Each structure stands twice: as C-alpha cells, then as structure tokens.
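Q: how would this look folded up:
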Amino acid sequence: MFRSEDTRHSFTDHLYKALVQAGISTFRDNDEIDRGQDLKPEIEKAITESRAYQRRNFNNFVLPVFYQVDPLDVRNQQQSFAIETKDGAECSIWTKDNVSTWKASLTEVADLSGLVLFSGSETDFIAKVVDTIDCTLDWKLVSTLAHLIGIETRGESITSWLNDEQPSENFLANCGMGGGGKTTLAQHVYNSNKHKFELSSFLQDIGRDHRQPHDLLGLQKQLLTDIIRGKNIRVSNVSEGTSKIEETLQTRKVLIILDDIVENDELAALLGKKGVHTQSKIIITTRRLDIYAWFGSILLEFYNLVNH
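A: Next comes the predicted model:
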C-alpha cells in the first residue's frame, strides 16, 4: 500500500509500477487524507486483505521501506518524526494515549528488518524491494500432492546438483515412462529450490499443450513472463520469442522446469541454442530416451526414475 504526497509522482509511482509489473497486487490511494485523520475504510480493507497484513496476527510480514529516511529517527521519534501531545480544539487527536500508540508503532516499524535508500540508484533499489517481496510471498509454488512418502530421498541427487554453483552441466533430463512420477518429483524439487535463483518458471504438460504453433508461442510468453517479470510480454512469433528467451537466459540465474517435452522443436523454441547463465539450471522431464541427440554438444545430466 502507498500513501505519500511527497513521492507520489516519483519514487512511489515507480515502485508501484514495478510491483504491478511483477504481478504483485498493490493498492495505492489516489485521494488526499487529512493529516492525523483515521485511515479511510477502503485503505483499511486493502490492508486487511493483503497477503502481507499483520505479521503478528497471521504470521505474514511487513517490509519497511525507508526512503531518504534514517531508521534511527523513526525509532527514536526525532527530527521530522518527533511527535508530542498538543492542546486546543483543533488538536483533539493529539492525546497522550494516541501519541503513545503512535510512538510505539514507529518504534516497532523501525525495529523490523527493512530496506534503506539514502543515495545510489533508485532503479536498483526498487528492483531489490520487488525481489524481496516476491521471494517472501513465494507466489510461484506449484501444486503438489500431500504426504508423498520418500519424495525427499528421491530428489536428493537433483537437489545436490542444483546446489552446485559450478556444475559441469546446466541441464538435467528426468526420463522415464508415463506414470512414473517425473512431474511430481519435478514439482517437489521446484518448490524446494526456486528461492535459490533470481527467477524461476515451471512449464507443465508441454506435450499436451503444444498442439499448434500458437500454443508454442503461448508457452514462450509464459516463460518470458516468469523470467523477465513482465505482465505485458509482446512476442509476435516463435522466432522472436526464442530470441528474447536466449538473451535472458544468458544474463540471469534462473531455474526452469520443462515438463513433458515430446518434440525437439519444443526445446529449441523454449531454450534456444546460445547457452545459459553459468549458474542457471534447466530440468526437463520426458518419456523420450533419445534426448541426448537433441542437445548436440551441450552436456546433459541423466536422471532415470527407474534407478531411484
């Protein structure tokens, strides 16, 4: 939620746009609120309905952003944050009880782990705020079955490979016949490890969804949305989509799961041929056992469910 007259058309506006583009629902009040007056009902509603509302009541989180503000001033209520009781008819809300409550709230906020910007790039700072919120809320967990016995053990070797920052290969193929649990294992591995990467994407049932050229274009747009963090990805054809994917994969540390690859053209369209960031990891599930031939000179780790 945003409310600031001083930064409404600068920092706050830029941060709001970045959050929305990242797919994070964000409320911004566009009307003035008199200083010292109670929050409007619509703002109260937005706060209580947000996923970050009241960490102590719902085990969620609050992220203070100190923009051109010293947290010490907030904690100690000094400088522009100094508040005291006031007398007079126009100062009826500045009672001892209210001021004590406000001071306690400021102290609590300042004691939270937040982000501070005094100088430096606002663009980089905004990206850090968005990344922090996105990672904490963990929007992109994929649905998995509950109470899967032995799933952690089955995924140990894959997790070890994901944790290796200097692997001999960036690709892992999970091959096996249908019904063997390839997708379920991939879902578990993804949920357990996505936080270790800058960006992540899970494309499920590719073989089922890829029927026409426009279906492949749709998969590209979904992948680009995940690894670029944009809501309005403009791609007019598969060739253009592959070019954008290649450019992004070379510069960002990403985790990508391509589930149920059936044809070579699916890999070519979704990964390109220019390689990936040295710390990126790509996991492919497929029923095809000849997948080695598709990759040419690219090293490929082979994980066979039959042996696990």
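Q: all contacts plus neighbour counts: C-alpha atoms, from now on.
A: Will do.
Q: tell me which element the residue nearest the centre of the chain is part of?
A: In the chain, the centroid-proximal residue (CA atoms, centre = their mean) is residue 134; its distance is 3.5 Å. If you go by DSSP states H and E, residue 134 is part of helix 122-137.
Q: which elements pack onto the helix or strand following that helix?
A: For helix 122-137, the following helix or strand on the C-terminal side (DSSP H and E) is helix 151-154. Secondary-structure packing of helix 151-154 (3 or more CA pairs under 8 Å, 6 or more residues apart in numbering; DSSP states H and E): helix 182-193.
Q: what's downstream of the helix it packs on, the next helix or strand?
A: Next along from helix 182-193, by DSSP H and E: strand 199-203.
Q: contacts for that next one?
A: 140, 142, 190, 194, 219, 222-223, 226-228, 252-259 (CA atoms under 8 Å, 6 or more residues apart in numbering).
Q: buried residues, the helix holding residue 134. List them.
A: 125, 126, 129, 130, 131, 133, 134, 135 (16 or more other CA atoms under 10 Å).
Q: quick one more, to check against the first:
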Amino acid sequence: MDQPSLARYPAYYDVFLSFRGEDVRNNFVDHLYNALQRRNIYTFKDDEKLETGVSISPALNKAIEESSIAVVVFSKHYADSTWCLEELAKIVECMKGKGQIVVPIVYGVDPLTVWEQKDSFKEAFDRHEERFENEREKVKKWKEVLAEVANLPHHILENGNEANFIEKIVEDIIAKLDTKSSSDEPHLIGINPRIQELDSLIDLGSSDVRFVGIYGMSGIGKTAIARAVYDKIWSKFEGSCFIHDIKSQLFSKVHLVDLQKILLSEILSTKDLQINNTFDGTMTIKQRMRCKKVLIILDDVDHMDQLECLARNDDWFGAGSRIIVTTTKQQLLNSHKVSCMRYYEMRVLDEGESSQLFRQYAFKKYPPTKNTKEFEGLETQIIRYAGGIPLTLINLGSFLYGRGIDEWGSEVDRLKETKKVAFWCIN
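A: From the prediction side, this is the model:
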C-alpha cells in the first residue's frame, strides 16, 4: 500500500512508538527508543505502565497527531490491548488524513499470526467480540486497521541479531525523515544552486574536521541556507545541533554557558549536565565530542568568544565532523585559527529569483486582475530597489499584499526618495 508523502505533514515529534508494554517495554522498545535518541530523532514513548480503559487519553491522541512517523511494534500480545488497538485506529486515521508514515515491526511473534490474525491474535479478538458484544463495529474496525497496517512494508527480526535489526530500523526512519527537507519549502527561492556550491565545500566524503563559514549582509539568507543544508545532511552524523540566532540570544541575556548546555544536550541526548561556567563547558565539549562525528550549525555569530566557547579547535570533534558558522563578519572567520576553514559568500538573488520571491508574498496565489500592467511596472521598480536581498523582498511583498495601486505607487515614491531599503531589512 502506498502511503502519503511525509513532506506535507507538519509535526512536533519525529516518531511515535506504539507497543504492548508487557511484551516489549523493558527490552526491545527501550533499546529502539535509546537508539533513536542517540541519533537525535525526537521520539514519543508512553511510559505509563498501566493500560486502563478502552479509549486512549487526549494526550496520546495529540502525540500521535503531532508525529511524522508512527512505529507500530506487533508483539505476541499486541492485539490483547484495546489501548493499542485504539492507538492503531488513530494512527491509520492520521496516515490517511495527514500523510503520516507508518512503520510496522513484527517482533517475537510469527508474522503469519499478525497478517492472518490467527493464534494469539485470533484469541484476543474472540475475547474482544465477547466483551464488546453490543459494539461489534468497534471490534470490526480494530481488525480492519490491524490488517491495513500489517499489509504495509515492515521489518521482521529474522536472524536474532537485535542490535543490527534496530540499526536497520533507525536507518529506515532517518531515510523517511530526510524527505522533510526544508529546501522543499516554496519560499526558499534560488536555494538549490547555492546548496550545490556549499556541498563541495562541506565535502561529506572527507574524513577531516572541517569548518565552513557562510558570510554576507543581514537579510541575505544565510540562516535559510544553513537550515536547508542541516536538514539535508544531519542524518549522516552521530550527533547534530543547530543553534539559532546566537547574537540575539546573547543580547536577550542568554549566557554562553547556556548555549554550551544546549549544544551538549542536543548532541549527547541528555538533560542532566552540570556546567557552572564557560571553562567547564569548553572542557566538557572537548572531552565528550572528540570521538564523535558531529554536525554543528552556529547561526549569526558576531564575537570570537562565541566560537571559542562552542567550537574552538579541530581536535574538539571526531573525524568527519562539520561545523558551519553563519556571520556578517568575514574577519571573524579569518581570525578563527582552525586548520580547515572553507568560506562561502552569500550572493544576492538575480532578477528572476527576486521577482519570484517578491510575488509569493505580494500576490500570494492570485495576481491582480485590474491594473495588471501598472502593478508589473511598480513591481519592477521595487525589485530594483530591493537589490536582490531576500528579507527585503519578503518584507516589502508582505507589506504590499492586498493593497491598492495607489499604495504601491506611494511606496515606490518613498523608495525613490530614500534611495535605499535599509528600513525593510531587519538586522
């Protein structure tokens, strides 16, 4: 059975785990959950040990709805639990209605028992039919959704090597999550050729520890391209972290030690870190990451001490690590004395790209049907004044959306008078 595309499904969790607690909670599922956490895959696992009642809780319903992928572990007594069957019904609802991906796993039970609903599964449904004698449609629905999910591409433990089995499952999940690349978002005009240029600098095939600096003026799209690169390659690393807008965070009284904690907790998948000062933080980063292949994005760095505290030297990180730094200050990158720094200067959008981006925000789906030529003439002037700066084009387009031709003309007059668009570019 074909499943809907994941790319259109907004989610909070990467993975929701559905399982029969008494069968697998303290063994297989714990091992799978820990393996997902180590790869920075944000996973929901219900830790309530008592499954009471027939209907699942609103919190579980919400967690299922907010997950990109549902992993269903069919174990020997999965069908015994009305709780699990209700979860499964909700998962199928999200698969059909929201594009959720479902990954079935058959563990500790003959696959035919699941597919044909025989033996322990038949016995479970016989008991449900007796218990819900007056709600036959409920049991019928449970049988149908189980058959539907069992028919999807699945994983079966065949050779008894559980560690390898779990690794294959994790890699499959990562491959599915990779379809969620932010470069598919419609507003990221012109980003693909720039990503291709960055790919050669990042060079994933090289085993050295490599720093890549992305520099350029405010509003030119440094963060957007860094985010797109991160979403494209994060799964190739043992740990990854994207620290957004460092300059603004520090201006808002967030301390460097807090950013060190974020970096460590994201990559090590732990929250119990005791770091009292930046010196302790730098030592911990070096000690805990020097054998780990990591991807780190440090976004909008504006002082050397930020690099010194978060990514000072090559020997802080394991072979193959990549540290990408975005900044408005090329000199800051030049001053960071690491053995392998590559530089990428962001360039402005060309006229065609500028027009495409501006129109997304100024017209949305529907360009004006009246005064079309007048709008197009004013658009040409606005694009010229914007100078190919993405944030300027977005802000101007958003401001002019839904406004009449006179207001467009007034804005063009204002731009002519000032002969600059710094007002529209947020630093």
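Q: any idea what the TM-score comes out to?
A: Here the TM-score for the pair of chains, by TM-score structural alignment, normalised by the length of the first structure, is 0.74; 301 aligned residues with a CA RMSD of 4.3 Å.
Q: now, of the contacts of strand 199-203 of the first structure, which are buried?
A: Buried members of these, counted by 16+ other CA under 10 Å: 140, 190, 194, 219, 222-223, 226-228, 252-259.
Q: all helices of the stretch 1-150 of the second structure, in order?
A: 21-24, 30-38, 58-65, 82-98, 111-115, 120-131, 136-150 (DSSP state H, counting those that start in this stretch).
Q: any chance of those helices in JSON lines with distance to residue 310 of the second structure and mean neighbour count as columns?
A: Formatted as JSON lines, the helices of the stretch 1-150 of the second structure follow (distance: least, CA to CA, whole Å; neighbours: other CA atoms under 10 Å):
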{"stretch": "helix 21-24", "distance to residue 310 of the second structure": "39", "mean neighbour count": "18"}
{"stretch": "helix 30-38", "distance to residue 310 of the second structure": "20", "mean neighbour count": "18"}
{"stretch": "helix 58-65", "distance to residue 310 of the second structure": "33", "mean neighbour count": "16"}
{"stretch": "helix 82-98", "distance to residue 310 of the second structure": "39", "mean neighbour count": "20"}
{"stretch": "helix 111-115", "distance to residue 310 of the second structure": "49", "mean neighbour count": "17"}
{"stretch": "helix 120-131", "distance to residue 310 of the second structure": "53", "mean neighbour count": "17"}
{"stretch": "helix 136-150", "distance to residue 310 of the second structure": "45", "mean neighbour count": "17"}
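Q: out of those helices, which gets nearest to residue 361 of the second structure?
A: Ranking the helices of the stretch 1-150 of the second structure by proximity to residue 361 of the second structure (CA to CA) places helix 82-98 first, at 25.9 Å.
Q: quick revisit: can you say which of the helices of the stretch 1-150 of the second structure is nearest to residue 342 of the second structure?
A: The closest of the helices of the stretch 1-150 of the second structure to residue 342 of the second structure is helix 30-38. By CA to CA, the value is 28.6 Å.
Q: contact partners of that closest one?
A: 24, 42, 43, 45, 166, 167, 170, 238, 239, 267, 268, 269.
Q: rewinding a little: CSV for the helices of the stretch 1-150 of the second structure, including distance to residue 247 of the second structure?
A: Formatted as CSV, the entries for the helices of the stretch 1-150 of the second structure read as follows, by distance: least, CA to CA, whole Å:
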stretch, distance to residue 247 of the second structure
helix 21-24, 45
helix 30-38, 29
helix 58-65, 33
helix 82-98, 37
helix 111-115, 54
helix 120-131, 57
helix 136-150, 47
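Q: quick check: which of these is nearest to residue 194 of the second structure?
A: Smallest distance to residue 194 of the second structure across the helices of the stretch 1-150 of the second structure (CA to CA): 30.4 Å, for helix 30-38.
Q: any idea of the angle that closest one forms with strand 239-243?
A: Relative orientation of helix 30-38 of the second structure versus strand 239-243 (axes from the mean of the first three to the mean of the last three CA atoms, to 10 degrees): 40 degrees.
Q: how distant is helix 30-38 of the second structure from the center of its chain?
A: With CA atoms, centre = their mean, to the nearest Å as the basis, helix 30-38 of the second structure stands 18 Å off its chain's centre.
Q: just stretch 25-32 of the first structure next, same as before
A: On CA atoms, centre = their mean, the centre of stretch 25-32 of the first structure falls 22 Å from the chain's centre.
Q: run through who's touching that stretch.
A: 1, 2, 3, 16, 19, 20, 43, 46.
Q: could you identify the residue of the second structure that aligns with residue 268 of the first structure?
A: For residue 268 of the first structure, the aligned position in the second structure is residue 308, judged by TM-score structural alignment.
Q: that older thread, grab the nearest non-local neighbour of the residue nearest to the centre of the first structure.
A: Using CA to CA, 6 or more residues apart in numbering and skipping the chain neighbours, the partner closest in space to residue 134 of the first structure is residue 24 (7.6 Å).
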